[in-house]
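Undergrad: Below are the sequence and a predicted model; questions follow.
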Amino acid sequence: MHYLSTRGGIAPIGFTDAVMMGLASDGGLLVPAEIPQIDPPTLRAWSALRFQDLALEIMTPFVGNEIPRHELKILIESAYSSFTHPEITPVIKAGDLNILELFHGPTAAFKDVALQFLGNLFEYLLARDGGQLNIVGATSGDTGSAAIDGVRGKSGIQIFILHPKGRVSPIQERQMTTVLDANVHNIAVRGTFDDAQNIVKALFNDLSFKSAYQLGAVNSINWARILAQTVYYFYAWGRMTGGDSTQQISFAVPTGNFGDVFAGYLAKRMGLPIDRLIIATNRNDILTRFVNTGIYAVGDTVYQTLSPAMDIQIASNFERYLYFLYDGDAAQIRALLADLQTTGQLTVDAAHQAQVRIDFDAKAASDVETLAQIQATEAASGYILCPHTAVGVHAAQNQSNCVCLATAHPAKFNDAVQNAIGREAPLPSSLQGLMEKESRCIELAATVDAVKAHLEEALSPTTR
């Protein structure tokens, strides 16, 4: 399997180079040159597999021969050994709802599914090939803690996570800042998530700096993140259908950076019988507006909502979807992104807009609707939704045979839960005692220069 850039500026590379490169050196995102096709007999055979065994089957064609199969199996088994549910990502019933619970990993969020694997993968590749990796990432909440947990204490790796000061939940902040391993560096930037993400992208686009400081990515721009998340769409379909390839199901996906729903899109392109992929957004509804109008227009304000991981204007994985929407026409992608850069918006033509509406549905939820959904679901079934999951459940209304992705444990957002149902969700063991632990974090201006100076100081030979 070879990987290309959405912007067409690199020669084809293998899986290992794609993982270590993160963001393509031409500023684009890495995508597979071809998408493996899974036939109905294989789908039936996969439908009864354990999550770990299914992950091995799905990942193998994307990895190729770069990692021996038995070693890839060890990486996968190790990645999910810390999950508290034997099914890893179980599908449960909550009244009339089908909920795909993605929060049974060590940081109680769906990001663990990919980042426990990616942390192991980084460590394996560095041990095999040598070198040092300095991870730089931006988080709107859950990515940071999951990435930190995935690489804490691992040799050859330093991790620097930027989060927007005051714009993540208190528990999310403490999950990151109470990890005191020497290779973990937390940075609170005085700005929004988009500011933090733009800083990270600027650092990766500075190719001399990226090379000199051996920067790597854990955000969903890293292809391995998308690949790992694709597994649970196949897993949920198998549990819902018993492997009957004539049965389609839909998925409602709380969406910010477009990585999670793009993983579902990839699964569908591989042959998984998916009916509708429903993009669920909050007041920051740039993706909903795009699906409904064909215009991707950046607003003036990133609104602070009860679902902070979705408080995003620029969805970093959206470029991957555009690439497949335009059948791999990198020149067209460059033109569309140039429009976005100069005017703040891009527009797809009528024919491509029609395809967008085939690929996705989309619906936005206000904070009022989010709280109402938490309350209604708890009243009907006793099940407590996190606010992000509630946005997805709201978007799934009137959809039949639909699975709603539960992206985080509700206790991570107990202010919203308390507001909705008058009590807090019980804390899982992984979240207990966080507020009493010692923490470590520095605060910086939301500028490239400030973050670059900090990296240079932290990574200089005299301070390591």
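TA: Done, it's in. Numbers count the residues shown, from 1 in each chain.

Undergrad: contacts and neighbour counts: CA atoms only from here.
TA: OK.

Undergrad: helices or strands up against the one helix or strand G264 maps to?
TA: Assigned by DSSP states H and E, G264 belongs to helix 259-270. Contacts defined by 3 or more C-alpha pairs under 8 Å, 6 or more residues apart in numbering; DSSP states H and E place helix 259-270 against helix 223-241, strand 274-281, helix 318-325.

Undergrad: For the first one, which helices and strands make contact with it?
TA: In other words, helix 223-241. When contacts are defined as 3+ C-alpha pairs under 8 Å, 6+ apart, helix 223-241 packs onto helix 15-21, helix 51-63, strand 91-94, helix 111-129, helix 259-270.

Undergrad: The helices and strands packed on helix 259-270 into a markdown table, with extra columns for mean neighbour count?
TA: Compiled in a markdown table, these are given as follows (neighbours: other C-alpha atoms under 10 Å):
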| stretch | mean neighbour count |
| --- | --- |
| helix 223-241 | 23 |
| strand 274-281 | 24 |
| helix 318-325 | 20 |
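
Undergrad: can you give me the angle the helix or strand harbouring V291 makes with strand 274-281?
TA: If you go by DSSP H and E, V291 is part of helix 286-293. Interaxial angle of helix 286-293 relative to strand 274-281 (axes from the mean of the first three to the mean of the last three C-alpha atoms, to 10 degrees): 130 degrees.

Undergrad: just checking, what packs against helix 286-293?
TA: strand 274-281, strand 295-297, helix 350-359, strand 360-364.

Undergrad: Against that first model, consider the following:
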Amino acid sequence: MRYISTRGEAPALGFEDVLLTGLASDGGLYVPESLPHFSLEEIRSWRGLSYSELAFNVMHPFVDDAIPADDFRKMLDDTYSVFSHQSVAPLVQLDANEWVMELFRGPTLAFKDFALQLLGRLLDYVLEKRKQHVVIMGATSGDTGSAAIEGCRRCEHVDIFILHPHERVSEVQRRQMTTVKGDNIHNIAVRGNFDDCQRMVKESFGNQGFLAGKTQLAAVNSINWARIMAQIVYYFQASLALGGPDRSMAFSVPTGNFGDIFAGYLAKKMGLPISQLVIATNRNDILHRFMSGNKYEQHQLEHTLSPSMDIMVSSNFERLLFDLHGRDGQAVKTLLENASKGPVSIEDYRWKHARKLFDSDAVDDKGTCETIREIYEQNEYLLDPHTAIGVRAARNCRRDSSVPMITLGTAHPAKFPDAIAESGLTVKPQLPAHMADLFERDENYTVLDNNIAGVQEFIAKHWKNA
């Protein structure tokens, strides 16, 4: 399996190098040169498998011979054994043919654990084999940071630097990152928004001179292909649990950076019958505006009750654009260069092709709170604000009520008590036992100005072998 850049100018790489490289040297994102494809008969034969067994079948073609099969199986068994539910990603029914898939049963209570618990083990394996040390640099709008730190904190060959927007993540999200102890863990609160943090990460990957050639950066954001690869699995899991592949499924995905829903798009291309993918966004609705009106235009970023989706530059959308343009890297590069200067559209036939699968909706804070309250009153089931947006979008965009609609439940409601309170409910979501003392733990983080030179100087001074 080889991987190519969405901008067409970087060299093709194998899995190990893609894992460690993150962003391609031409500024693009890596995607597989070709996708594996599974027949309905093969997918049908996976019914009854454990989550880790299913994950092996779906992901092994992407890893290929980079990791021996037995080693990869053990890695997957270890990864998903730390989840709190036996099925790893349980389904909860809300209404007739309407479901939430709980992706928050991992150690940091967010869907990011599915990929980042695995990514830490992959990095440890490859770096030990290579006797190499790397610096992880990542940006988080809330959940990636804690999942990355939890997944990688025991890795002997990494230092972790996570940037988050100062005072723009929930208190639980911040404390999950800043209370983890370790000489290799560094939390940086940037006086800016998530897009500022993400831009610093991308620019740093493009020019790593501040590390003076002593080490290299590795990515934990969804620019890293391994993140996307791991997220494909739970689409197969949900389908098989509800009668797939002998019936089609629809999914609604709360998304800001487009990675989680892109994994669903890949699952369909790999043979899983999916009839609809709903892009669910908040007021930061650049993806909705594109999918509903073929206009990609950045607006001012707004702070909302669903902070993990307070994103205006959706990195993984580039991967979809690459496919929509017939895998023409130069066309993608030109389009994104133009998008940095003003609004852009794509050819009408390309946009209409995307609309065959994708629908979208944008839900404001008022609609988010209404949905949290409505679902609780109907089912005594508490949604976090991101999942609430997914449920609302699913109901607004659903094409066919006979097709199961599955909303990806992306985070535990206890991470967002302010949103629950804002919805008018008096119920207070409780943190699980392993986090019961979270507010008593000491925090450790550094607040820095929104300045890339200052951030890079901090990293250069504080990584282990600096």
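TA: Okay, I see it. Model, not experiment: these values are computed from the prediction.

Undergrad: what's the angle between the helix holding G264 of structure 1 and helix 51-63?
TA: Angle of helix 259-270 of structure 1 versus helix 51-63, following the same axes, to 10 degrees, is 70 degrees.

Undergrad: so how far is helix 259-270 of structure 1 from its chain's centroid?
TA: 12 Å (C-alpha atoms, centre = their mean, to the nearest Å).

Undergrad: That one to strand 360-364, inter-axis angle?
TA: Using the same axes, to 10 degrees: helix 259-270 of structure 1 against strand 360-364 is 160 degrees.

Undergrad: Check the mean deviation of helix 259-270 of structure 1 from structure 2.
TA: Helix 259-270 of structure 1, aligned to structure 2 and superposed, deviates on average by 0.5 Å (mean C-alpha distance after the TM-score superposition for structure 1).

Undergrad: got a list of contacts for that helix?
TA: Helix 259-270 of structure 1 is touched from outside by 35-38, 220-221, 226-227, 229-230, 233-234, 253, 255, 274, 277, 279, 316-318, 320-321, 359, with contacts defined as C-alpha atoms under 8 Å, 6 or more residues apart in numbering.

Undergrad: Swap in 7 Å and give it another go.
TA: Identification of contacts with helix 259-270 of structure 1 by C-alpha atoms under 7 Å, 6 or more residues apart in numbering yields 35-38, 220, 226-227, 229-230, 233, 253, 255, 274, 317, 321.

Undergrad: just stretch 308-318 of structure 2 next, same as before
TA: With C-alpha under 7 Å, 6+ apart as the test, stretch 308-318 of structure 2 has contacts from 141-143, 194-195, 223, 255-259, 281-282, 284, 286, 298, 301-304.

Undergrad: List buried residues within those.
TA: Among those, those scoring as buried are 141-143, 194-195, 223, 255-259, 281-282, 284, 286, 298, 301, 303-304 (criterion: 16 or more other C-alpha atoms under 10 Å).

Undergrad: Could you single out the nearest of the contacts of helix 259-270 of structure 1 to F110 of structure 1?
TA: Closest approach between the contacts of helix 259-270 of structure 1 and F110 of structure 1, by C-alpha to C-alpha: Q229, at 8.6 Å.

Undergrad: and the closest one, what is it in contact with?
TA: V113, A114, D260, A263.

Undergrad: Skipping adjacent residues, who's closest to the last one in space?
TA: If the residues on either side of it in the chain are set aside, A263 of structure 1 comes closest to T230, at 4.7 Å by C-alpha to C-alpha, 6 or more residues apart in numbering.

Undergrad: And the aligned partner of the one you found in structure 2, how far from M405 of structure 2?
TA: Matched by TM-score structural alignment, T230 of structure 1 corresponds to I232 in structure 2. I232 of structure 2 sits 17 Å away from M405 of structure 2, going by C-alpha to C-alpha, to the nearest Å.

Undergrad: can you pull out the strands in the stretch 51-200 of structure 2?
TA: All strands of the stretch 51-200 of structure 2, identified by DSSP state E, counting those that start in this stretch, fall at 91-95, 98-102, 134-139, 158-165, 185-190.

Undergrad: how big's the offset between the third one and structure 1?
TA: Yep, that's strand 134-139 of structure 2 we're talking about. Superposed on structure 1, strand 134-139 of structure 2 shows a mean distance to its aligned partners of 0.4 Å (mean C-alpha distance after the TM-score superposition for structure 1).

Undergrad: same deal with the last one?
TA: Relative to structure 1, and after both are superposed, strand 185-190 of structure 2 has an average distance of 0.2 Å to its aligned residues, where the measure is mean C-alpha distance after the TM-score superposition for structure 1.

Undergrad: Who are the packing partners of that strand?
TA: Under the contact definition 3 or more C-alpha pairs under 7 Å, 6 or more residues apart in numbering; DSSP states H and E, strand 185-190 of structure 2 sits against strand 158-165, strand 446-448.

Undergrad: out of the ones you listed, nearest to E380 of structure 2?
TA: Using C-alpha to C-alpha, the nearest of those to E380 of structure 2 is strand 158-165, at 33.0 Å.

Undergrad: Please tabulate the helices and strands packed on helix 286-293 of structure 1 in CSV, including the columns distance to I187 of structure 1.
TA: Shown next, in CSV, are these (distance: least, C-alpha to C-alpha, whole Å):
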stretch, distance to I187 of structure 1
strand 274-281, 27
strand 295-297, 29
helix 350-359, 37
strand 360-364, 31
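
Undergrad: Next, work out how far apart T144 of structure 2 and R199 of structure 2 are.
TA: Distance, T144 of structure 2 to R199 of structure 2, by C-alpha to C-alpha: 16 Å.
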